[in-house]
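Trainee: Next comes the sequence, and after it the predicted model I'd like to discuss.
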Amino acid sequence: MGHNLLKFPNVQEMFKLASEILGYDLLKLCLEGPKSELDKTRHSQAAVLVTSLAAVEKLKDERPLAVENCVATAGFSVGEFTALTFAGALSFEEAVRLVKIRGEAMQAASELTPSGMMTVFYRPDAKINFACHAAEEWCIRKGLQDPVCKVANFLFPHCKVIAGNEEALKFIEMNAEDFGIRRIKHLAVSGAFHTNLMKPAQLVLKEALKQCKINPPLISVHSNVDGKHYRNADIICKNLSKQLCSPVKWEQIMHIIYERPSTTSFPRTFECGPGQSLRTILKMVNAKAWDTSFLVGV
């Protein structure tokens, strides 16, 4: 992870500075693993942040005008910290520190309750919200207190991520056909992110954000919470903590960013990070915008 980026300016220095803040060798973990450690929430979030910003350095080197002419940005979940750093709202050091706190707090919250996340692909007549409500009711009848089962990520038409207690997810999986669900894919995550099961982590991050210097972004940054672009630093501070227990409204962000008259061409879009899932989602939401999108791989 990230080995192809080390030749670009500033990248090795970024990993070194991040490692000093994190207290472990992030570059070594990214390059050598073990994967089981890299996949832990406390490590993976920092790895995603730094490698994504390293991919931006690659874009600066290879296509500097693309960076200079950028007018808007967004990031998925922890990627929002990347977007805010790129836009000048957060310094690199502040972003790494916040993501360290966020990742450790989310890991700890995940260990309190057996929970998880799964992507559901469903028919147009599916009843996803009803399925979540039914799963919570089933958990209550089984003796669970305050069970959680909610849509955690809005991805593209007929596809969402559901998160909650393990028992609730099992109930939905057992009754998938009745709810109009065609296919389910479990995600390799430690807990039910973007639900109320992250409340303990939200409180920790909220306190950390109070000690953080946040600047007005130099370009539009769209929030995961409501899809709107941030107007000031106070809203950034509020939404970054709110985001932990709120669904990621990525599909809505895509509609807002690419809304334009039919006679207006779509802008170039660059996905900078360890993967290509966001570009895949864009194709499902807006195929014409995807035609002018590019992957800046790591």
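Mentor: Nice, I can see it. On a predicted model such as this, the values are computed, not experimentally measured, just so you know.
Trainee: contacts and neighbour counts: CA atoms only from here.
Mentor: Fine.
Trainee: is it fair to say residue 15 lies in a strand?
Mentor: No. Read with DSSP: H, G, I helix; E, B strand; the rest coil, residue 15 is helix and lies in no strand.
Trainee: how about residue 117, secondary structure?
Mentor: strand.
Trainee: Find the nearest non-adjacent residue to residue 71, please.
Mentor: The shortest distance from residue 71 to any non-neighbouring residue, by Cα to Cα, 6 or more residues apart in numbering, is to residue 219 (5.6 Å).
Trainee: now the one you found: how far from residue 49?
Mentor: 19 Å (Cα to Cα, to the nearest Å).
Trainee: The two: who's more crowded?
Mentor: residue 49 (24 against 18; other Cα atoms under 10 Å).
Trainee: Which helix or strand contains the more buried one?
Mentor: helix 41-62 (DSSP states H and E).
Trainee: Contact partners for the spatially most central residue of the chain?
Mentor: Centre of the chain computed as the mean C-alpha position; nearest residue by Cα atoms, centre = their mean is residue 77, 2.2 Å away. Going by Cα atoms under 8 Å, 6 or more residues apart in numbering, residue 77 touches 224, 243, 248.
Trainee: now, among these, which is nearest to residue 41?
Mentor: residue 243 (16.0 Å; Cα to Cα).
Trainee: In a helix, that closest one, correct?
Mentor: Yes. Residue 243 forms part of a helix when assessed by three-state DSSP.
Trainee: Dump the contacts of residue 77 to CSV, plus neighbour count and distance to residue 237.
Mentor: Below are these laid out as CSV (neighbours: other Cα atoms under 10 Å; distance: Cα to Cα, whole Å):
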residue, neighbour count, distance to residue 237
224, 29, 13
243, 23, 10
248, 26, 16
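Trainee: And here is the other one:
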Amino acid sequence: MFRLGPRLLQKWLSQQPAVTCAVLFPGQGSQYVGMCRQLLSVRGVEELFEEAESVLQNGLKKLCLEGPQEELDRTINCQPAVMLASLAALKKLEVHDQQAYEGITVAAGFSVGELTALVASGVMTLTDGLRLVQARAKAMQHACEITPSALTSVTGIDDDQLTQMCQELVTSNEVLTVANFLFPQGRVVSGSLPAIERFEEAASKAGLKKKVKRLPVSGAFHSSLMEPAVEEFKEALSQVKLNPTKFPVYSNVTGLPYKSTHEVTELLVRQICQPVLWEQGMRHMLSNFELAAFYEVGPKRQLRAMLQRIDSAAAQTTKNIEA
């Protein structure tokens, strides 16, 4: 068990090196064909792919490098692909900037990126992390196939208005809810496909047409429509040995650092159906950790763009270690 109460947090911070940084790991939707191509020459990255292939048996390296995009975008493929790409980028940080790597003080990951953060912090091994993310992806893919559903992002609307729209547009046998709290007036709505389509139409009529965007994922993640995935993932998680963490990791469910391995077990399961409190987590991190820099570690640059909307000064310190 590990606990991170206020006293331990202060002690932890007092022991950190002069250069302290946070690492942020992206989630599903950041994948693209060709990712990791520039990382293959980094020491240790080929070994990462070899271990992944031995565990997953799914030709992940070829899919990352060559696609096709439609196959890479499938939940069952892109979740382990994004984890592996992010860990390959972390290897680049370790090899090319050892001072920054040794200065990692805290970590957070968006949705499946939270599993990447737990692997990076040593809470679970790479092998266990790969098996768990594969089980999560399979379970969520199955849930996606039960009910047609989608995610759409929306900006420029306050939470009260957004909640009211969702309540007014959903029918008794549908789901329409806020799934991700990204940044101020930046949210992701998750739900049944007909309800999502009505939401997009209503948002367009309300003058938000250019501020609504359907996301390239296969289902209503972080909503009750993912409940069919819970038991399968819970069973896979029960097979994983959890270890003390090297540095605090934030939970998407609470927007706070994990306090114990028991909490990891509980909250990772809940995360599948509950909203991602990304904005809340970043604000807590900024208030409680003295950080010299942020590193977005993995495909694309979405997390830096979100941090820009939360705290522009912190975003200016963010470096991207791209996959």
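Mentor: It's in. In this text the structure is predicted, and so the values were computed from the model without any measurement.
Trainee: quick one on the thing from earlier: quickly find the element holding the corresponding residue of structure 2 for the residue nearest to residue 71 of structure 1.
Mentor: The equivalent of residue 219 of structure 1 in structure 2 is residue 247 (alignment by TM-score structural alignment). Using DSSP H and E, residue 247 of structure 2 is not contained in any helix or strand.
Trainee: close enough to count as contact, residue 247 of structure 2 and residue 106?
Mentor: Yes. Counting by Cα atoms under 8 Å, residue 247 of structure 2 touches residue 106, with 5.4 Å between them.
Trainee: Residue 178 of structure 2 belongs to a strand, doesn't it?
Mentor: Yes. Assessed with three-state DSSP, residue 178 of structure 2 lies in a strand.
Trainee: That one: what's its closest spatial neighbour, skipping adjacent residues?
Mentor: With Cα to Cα, 6+ apart as the criterion, residue 178 of structure 2 has its nearest non-adjacent residue at 4.5 Å, and that residue is residue 189.
Trainee: on that earlier part again, contact partners for the match of residue 219 of structure 1?
Mentor: Residues near residue 247 of structure 2 by Cα under 8 Å, 6+ apart: 104-107, 121.
Trainee: right, and residue 85 of structure 2 touches residue 298 too?
Mentor: Yes. If you go by Cα under 8 Å, residue 85 of structure 2 and residue 298 touch, sitting 5.9 Å apart.
Trainee: Identify the contacts common to those two.
Mentor: Residues touching both residue 85 of structure 2 and residue 298 (Cα under 8 Å, 6+ apart): residue 323.
Trainee: for the stretch 101-250 of structure 1, what spans make up the strands?
Mentor: Per DSSP state E, counting those that start in this stretch, the stretch 101-250 of structure 1 carries strands over the ranges 115-122, 149-156, 159-165, 181-186, 220-222, 248-249.
Trainee: Would you check the span in structure 2 matched by the third one?
Mentor: Counterpart in structure 2 of strand 159-165 of structure 1, with TM-score structural alignment as the criterion, is residues 186-192.
Trainee: superposed on structure 1, where does the matching stretch end up, distance-wise?
Mentor: Its aligned residues in structure 1 lie a mean 0.3 Å from stretch 186-192 of structure 2 after superposition (mean Cα distance after the TM-score superposition for structure 1).
Trainee: how far does that stretch sit from the chain's center?
Mentor: 15 Å (Cα atoms, centre = their mean, to the nearest Å).
Trainee: now swap in stretch 67-76 of structure 1 and tell me
Mentor: Relative to its chain's centre, stretch 67-76 of structure 1 lies at 16 Å (Cα atoms, centre = their mean).
Trainee: So what does residue 238 of structure 2 match up with in structure 1?
Mentor: The pairwise alignment with structure 1 assigns residue 238 of structure 2 to residue 210, based on TM-score structural alignment.
Trainee: For the helix or strand harbouring residue 107 of structure 2, grab the matching residue range in structure 1.
Mentor: Taking DSSP H and E as the criterion, residue 107 of structure 2 maps to strand 104-109. Under TM-score structural alignment, the match for strand 104-109 of structure 2 in structure 1 covers residues 70-75.
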